[in-house]
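Undergrad: This is the structure alone, sequence omitted:
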């Protein structure tokens, strides 16, 4: 199977590093015209330069804080239409439930949930009018295995999975598909930074910390390791393709078998 996205426009939010960057790279290599986003112009410019070295596709970027209505409006103004929308932007971080204040809950809600709601509400209308489109929400296995150390984060990932399913129903009978992607622990920039800090603090190698993290925190993992951003991106690129035309309203798991159910 050869995936070709020539002539398709894609927006990948939160794509200056990690999973988002890998998705942008995968879409670009398949021929899509890709718009990267990040909160600062310098990060966006660096990502554009890096991606242009890896692909000959047309690459551009928009700097905006998508955790705000103003930031989403700025992206929409700069890119009024798209064929593929990947709602990847998100934040995470462990915090004791009893010490997680209202402001933290609201921030996670605004960034992880409302960014995708606002952008999908706009871009899905154009996709419906053209009768073709792909929308994806980056959820997580934490949507199903709510982590006790990040209840506020798990809640947002459950929410975007619910929104994804509902929006797919809203667009029933069209050639616009909507899916949630559920990665597990992935060797993204944020996770590597967190594990590197743990390795430095405990005087162990990063490899040993990674292995212990999976064994202690995700013992049900079948692959017994962190996934790579590229492994997650492969699923996203497929779900964005013409070949995935009958895949919609789904929760597509790329979590290495952590969730111990077959459904």
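TA: Good, I have the coordinates. In this text the structure is predicted, and so the values were computed from the model without any measurement.

Undergrad: hey, let's count contacts and neighbours off CA atoms from now on
TA: Will do.

Undergrad: how many neighbours does residue 190 have?
TA: 15 (other C-alpha atoms under 10 Å).

Undergrad: sec struct for it, please.
TA: Here residue 190 is recorded as helix under DSSP: H, G, I helix; E, B strand; the rest coil.

Undergrad: and the spatially most central residue of the chain, what is it in contact with?
TA: The chain has residue 88 as the residue nearest its centroid, 2.7 Å off, counting by C-alpha atoms, centre = their mean. Contacts for residue 88 (C-alpha atoms under 8 Å, 6 or more residues apart in numbering) come out as 12, 13, 14, 15, 19, 20, 137, 138.

Undergrad: here comes the other one, which I'd like you to weigh against the first:
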């Protein structure tokens, strides 16, 4: 994929989709910096990646995106980055009337402002060097806002606007900015949520997964997406091969969204 000389940073990448993207990029010879809230989790993920991908050039920086000062410290430690993957994000199932102002602010701070702060710092250096990739890990929930996850869906809709606006700043350069619209993905966070709900309802996780996917009548895949399937698309968008793809939302949603465009 012509990525062997590149350096990437992936926010929220000690597990789930972020971890899978880190692993996929490492297999392409990219130098990768991963991130998580806790130093212990970051170090554990770094060690696991080194075992999974022998010879991998991987390091990690702990930072909580709820804390702007920690983000500033992270940015001061990063150095030059060719590929930025804005992956970190919160989600939960919660009735709209129970979502407090504090929770709305927390979701916006992490899901949106993390991408704002990282992109604001790294996009200018990409433009000055004449090459770079910014990838937002979005969701079909940003297009079809779920009634029971309104705060999550609204922040993902915001990322679509942010990504499209930033792409307009790259006119005539070798830099691109795109969003991946993921569908229902069986990440670690989703797995934990399903396990908790299954336990409450006294059914197996397999039964609950079938109920969830079976209730989603627009899914063409008819199963959960694996994190590796999102990572495959991220690697392409990170590569020089995707040079004509800019300012767009690329789907890996399993056919959940029903519109043609």
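TA: Yep, that arrived. Here the structure is a predicted model, which means the values were calculated and not measured.

Undergrad: Present the contacts of residue 88 of the first structure as JSON lines; the columns should include neighbour count and distance to residue 146 of the first structure.
TA: What follows is these, written out as JSON lines (neighbours: other C-alpha atoms under 10 Å; distance: C-alpha to C-alpha, whole Å):
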{"residue": "12", "neighbour count": "26", "distance to residue 146 of the first structure": "26"}
{"residue": "13", "neighbour count": "29", "distance to residue 146 of the first structure": "24"}
{"residue": "14", "neighbour count": "26", "distance to residue 146 of the first structure": "23"}
{"residue": "15", "neighbour count": "28", "distance to residue 146 of the first structure": "25"}
{"residue": "19", "neighbour count": "25", "distance to residue 146 of the first structure": "21"}
{"residue": "20", "neighbour count": "27", "distance to residue 146 of the first structure": "22"}
{"residue": "137", "neighbour count": "29", "distance to residue 146 of the first structure": "18"}
{"residue": "138", "neighbour count": "26", "distance to residue 146 of the first structure": "16"}
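
Undergrad: Quick check: the two most widely separated of the residues you listed?
TA: Across those, the longest distance by C-alpha to C-alpha is 13.5 Å; it joins 15 and 137.

Undergrad: For residue 24 of the first structure, identify the helix or strand it belongs to.
TA: Using DSSP states H and E, the element containing residue 24 of the first structure is helix 18-29.

Undergrad: sorry, back to before: between the contacts of residue 88 of the first structure, which is nearest residue 166 of the first structure?
TA: Using C-alpha to C-alpha, the contacts of residue 88 of the first structure come closest to residue 166 of the first structure at residue 137, 12.0 Å.

Undergrad: Considering the contacts of residue 88 of the first structure, which is situated nearest to residue 155 of the first structure?
TA: residue 138 (13.3 Å).

Undergrad: Can you tell me how far that closest one is from residue 160 of the first structure?
TA: Separation of residue 138 of the first structure from residue 160 of the first structure (C-alpha to C-alpha, to the nearest Å): 8 Å.

Undergrad: Repeat that for residue 37 of the first structure.
TA: 19 Å.

Undergrad: The two - which one has more neighbours?
TA: Using other C-alpha under 10 Å as the criterion, residue 37 of the first structure and residue 160 rank with residue 37 on top: 29 against 26.

Undergrad: what stretch of the first structure does stretch 18-36 of the second structure fall on?
TA: Counting by TM-score structural alignment, stretch 18-36 of the second structure pairs with residues 20-38 of the first structure.

Undergrad: chain center to that stretch, what's the gap?
TA: 12 Å (C-alpha atoms, centre = their mean, to the nearest Å).

Undergrad: Show which residues not belonging to it make contact with it.
TA: By C-alpha under 8 Å, 6+ apart, stretch 20-38 of the first structure touches 3-16, 44, 47-48, 51, 54-65, 88-89, 229-230, 232-234, 236-237.

Undergrad: what about 7 Å?
TA: Applying C-alpha atoms under 7 Å, 6 or more residues apart in numbering, the contact partners of stretch 20-38 of the first structure are 3-16, 44, 51, 55, 57-64, 88, 229-230, 233, 236-237.

Undergrad: Strands of the stretch 101-250 of the first structure, residue ranges please.
TA: For the stretch 101-250 of the first structure, the strands defined by DSSP state E, counting those that start in this stretch cover 133-138, 176-183.

Undergrad: Same list (those) but as JSON lines, adding distance to residue 112 of the first structure.
TA: As requested, the strands of the stretch 101-250 of the first structure are exported to JSON lines (distance: least, C-alpha to C-alpha, whole Å):
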{"stretch": "strand 133-138", "distance to residue 112 of the first structure": "9"}
{"stretch": "strand 176-183", "distance to residue 112 of the first structure": "13"}
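
Undergrad: Can you check which of those gets nearest to residue 198 of the first structure?
TA: Closest among the strands of the stretch 101-250 of the first structure, using C-alpha to C-alpha: strand 176-183, at 22.0 Å.

Undergrad: Buried residues of the closest one, list them for me.
TA: For strand 176-183 of the first structure, the neighbour count (16 or more other C-alpha atoms under 10 Å) marks 176, 177, 178, 179, 180, 181, 182, 183 as buried.

Undergrad: and what of stretch 198-206 of the first structure?
TA: Buried residues in stretch 198-206 of the first structure (16+ other C-alpha under 10 Å): 198, 199, 206.

Undergrad: now, which of these lie within helices?
TA: If you go by DSSP state H, these have 198, 199, 206 in helices.

Undergrad: which non-adjacent residue is nearest the first one?
TA: Nearest-residue entry for residue 198 of the first structure: residue 209, 7.3 Å, with adjacent residues in sequence omitted and distances by C-alpha to C-alpha, 6 or more residues apart in numbering.

Undergrad: Trace that neighbour over to the second structure, please.
TA: Using TM-score structural alignment, residue 209 of the first structure pairs with residue 208 in the second structure.
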